[in-house]
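*Asks:* I would like to see how this sequence folds:
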Amino acid sequence: MSFDLDLFVIGGGSGGVRAARIAAAEGGARVALAEEYRMGGTCVIRGCVPKKLMVYASAFPGQIADARGYGWDAAAGGFDWPRFRTALEAELDRLERAYRSGLTGAGVTIHDTRATVLDPHTVQLATGQTLTARHILIATGGTPFVPDVPGAELALTSNDIFRLEALPRSILIVGGGYIACEFACILNGLGVQVTQYYRGAQILRGFDDEARGHVADAMAAQGIDIHCGADVLRMERAPGGGARVEATNGTDRTFDAVLYATGRRPNSAGLGLEPLGVQFGRNGQILVDGYSQTAVPSIFAVGDVTDRIALTPVAIREGHAFADTVFKGTPRQADHDLVASAVFTQPELAAVGLTEEAARDREPIEVYVASFRPMQTLFAGRQDRALFKLIVAQGSRKVLGCHIVGPGAAEMIQMVAIAIKMGATKEDFDRTCAVHPTMAEELVTMKKPIRRS
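*Replies:* Predicted coordinates:
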């Protein structure tokens, strides 16, 4: 059978773009890609990149206060949100152009429209055009999830934050995951009065208990009003503007804005996949095997739409592995083991490997912990504390997990991840000479476990 294309990719995020580019440039495939919004996907347009730039912006008040502690005559003026937002949009435009040029330079045809699947080898564009392809790759990412509560239409999601005309004076953030906590810290740093409701017992579920407790204490100390065991019952528009929120903890308060950060769901609905035999998980994720292939042999899926590990670098690796397997004749699977992650709260939380809770359920362990006030902020008079934690197997002596809370945690965890991925033992860490004076030296100077279990 003759096809118009070798590969049609639906979705212009990191995973889809990588797969398309490698298939075309290195695999010699005829490739087209459809994206209905902006090229770059969640990470570039409404996620990692704009969020991290907002993290940088929100940190300056603390840095300016520190400068005074170091003898500088420094003072912060007002934050100019429209000016920042204009610069942010310009940067996102630049990145989107880079994504487009990378694709076109590799010979990929771009369709700036929605695409759905008609049969295992045919896609239809919103323009009405149909194209056939030997293989179809779904890389449509995820979308914010807002629970069905009365007044939910009043809520913002993380997609909306970057497009606000003005910052609110007060905001309620609903959720306790990394997106909720990051935006709580960002907006607090930009001068917004932040309240956070989370229905669980502690924020940042899934991370090490000691580490997430450390972050929660630091956030509260910065003025973020965190209420665990609280959720929204209903919302309604307040007479003077904003939203009146009735909560499960008995409070009835009004906020200028409400941001729902209650997780993201795979963006898999309405693509035409169900009638073809593609299988889905309970959250709408497309089920795939280790090679990202669905139950329909010609249809593959990578990235957040598969809900394996919803991180940009993972999507990129899945897309690259798919292209290598299908178009370069070198079958390989993306490695999902020991993937490091970071939460850009203030302070940052970064981790790789097992939490203490997960490790002690698996085997006998030793736990090494160092908690201290970092030199830089200590001198400036801040009360910040950093936390370094290693989880070590008693039998093999391998380092099973590392958890860092403090400035630069994300930068440090990347290097630690290499050692842990290689199977480093605690004695390998101990044999490594410290770099002094640094925070990271704590990783190689913790000699005695604080507990065994």
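*Asks:* CA only for contacts and neighbour counts going forward, please
*Replies:* Will do.
*Asks:* wait, residue 24 sits on residue 18?
*Replies:* No: using Cα atoms under 8 Å, residue 24 is not in contact with residue 18; the gap is 10.0 Å.
*Asks:* what about residue 325, neighbour count?
*Replies:* 18 (other Cα atoms under 10 Å).
*Asks:* kindly report the same for residue 139.
*Replies:* Residue 139, neighbours per other Cα under 10 Å, totals 30.
*Asks:* compare with the first, here's sequence two:
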Amino acid sequence: MAEFDVDLFVIGGGSGGVRAARIAAGHGARVMIAEEYRMGGTCVIRGCVPKKLLVYASHIHHEIEDAAGFGWTIPPATFDWPTLIANKDKEIARLEAAYTANVEKSGARIVKTRAVFEDAHSLRLGTGEIIKSKYVLIATGGAPNHGAAIPGIEHVISSNEVFHLKSLPKRILIQGGGYIALEFACIFAGFGCDVTLVYRGENILRGFDEDVRIHVRSEIEKEGITVLTGCTVSKVDKHGNEFTSHLSNGSSIASDQVMFAIGRHPNVANLGLEKADVAI
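*Replies:* This next block holds a predicted model:
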């Protein structure tokens, strides 16, 4: 009886895990890859790809405004958020199918379930099956981090949920000063939303060159985005379909959605790392 069921077990079907599984299988290794959600990971399913589609869509109104200068007469245009989201979902489904097909063609086996460590070489699947592997690759990526558990944190969405909003919010408050927060602030502003950006530091884009920070802030403010620095959201109240965000400076802001984009942390919760002697 073989000591191991597979040579390589990959936890996570994102870009890193998929690539590792395909290359290993291509060299003749027995490979199994576990993904509990959807193949493609953060970039394909809830990151780079859907975000770019929203960015492109939010820029269209600028093109329409400029068209008159190039001799085009365009009737008043309207925007439909559900149509954009439905088409985004179709493209993500297409890419997910491509990722799945490429892994299967390589000879690796996909198991659509969660996998956790029982020991350094044993993994328990969501089905209860135990798989023994010579090597294990943890490729679970990251997850949004909301920070401290403030009152009303359950009302806050992240960059995961934002791609599945059923309607476009007229007003949105976004907490964060990094590129993810700024990208979504510009996306929603491009769709005509009233956007407020809240950041704890003295200026956005910490770690970037100072002239870049100053210039980007100036430009997004010209687009109508309100930037509030030196404060944080300390509490979120819900009133029907609206929210009130209470800030640390004593002020409050009403909105239709509240989104936090203040950072990410390793997606390793309840993975059983301690059983495999893996320290974080």
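*Asks:* which residues in the stretch 201-350 of the first structure form helices?
*Replies:* 209-221, 312-327 (DSSP state H, counting those that start in this stretch).
*Asks:* what's the longest one aligned against in the second structure?
*Replies:* Right, helix 312-327 of the first structure. Under TM-score structural alignment, helix 312-327 of the first structure has no counterpart anywhere in the second structure.
*Asks:* in that helix, what's buried?
*Replies:* 312, 314-327 (16 or more other Cα atoms under 10 Å).
*Asks:* likewise for stretch 146-162 of the first structure?
*Replies:* For stretch 146-162 of the first structure, by 16+ other Cα under 10 Å, it's 146, 152, 154-158, 161-162.
*Asks:* and which of those is nearest residue 181 of the first structure?
*Replies:* Distance ranking of those against residue 181 of the first structure, using Cα to Cα, places residue 158 first at 11.6 Å.
*Asks:* tell me the buried residues in the longest strand belonging to the second structure?
*Replies:* Longest strand in the second structure by number of residues (criterion: DSSP state E): strand 130-138. By neighbour count on 16+ other Cα under 10 Å, the buried set for strand 130-138 of the second structure is 130-133, 136.
*Asks:* closest to residue 103 of the second structure out of these?
*Replies:* For these, the nearest to residue 103 of the second structure is residue 136 (17.0 Å; Cα to Cα).
*Asks:* using TSV, lay out the helices of the stretch 201-350 of the first structure together with distance to residue 8 of the first structure.
*Replies:* Below are the helices of the stretch 201-350 of the first structure laid out as TSV (distance: least, Cα to Cα, whole Å):
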stretch	distance to residue 8 of the first structure
helix 209-221	42
helix 312-327	12
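*Asks:* circling back to that earlier point, closest one to residue 80 of the first structure out of the buried residues of stretch 146-162 of the first structure, please.
*Replies:* Using Cα to Cα, those come closest to residue 80 of the first structure at residue 162, 13.8 Å.
*Asks:* dump the residue contacts of that closest one.
*Replies:* By Cα atoms under 8 Å, 6 or more residues apart in numbering, the contact set of residue 162 of the first structure is 46, 50, 85.
*Asks:* check the mean deviation of the strand or helix carrying residue 95 of the first structure from the second structure.
*Replies:* Following DSSP states H and E, one finds residue 95 of the first structure within helix 81-106. Following superposition, helix 81-106 of the first structure is found to deviate from the second structure by 0.4 Å on average (mean Cα distance after the TM-score superposition for the first structure).
*Asks:* now do the buried residues in that helix.
*Replies:* Buried residues in helix 81-106 of the first structure (16+ other Cα under 10 Å): 85, 88, 91-93, 95-96, 99-100, 102-103, 106.
*Asks:* I figured residue 41 of the second structure was touching residue 13, is that so?
*Replies:* Yes: judged on Cα under 8 Å, residue 41 of the second structure makes contact with residue 13 at a distance of 5.9 Å.
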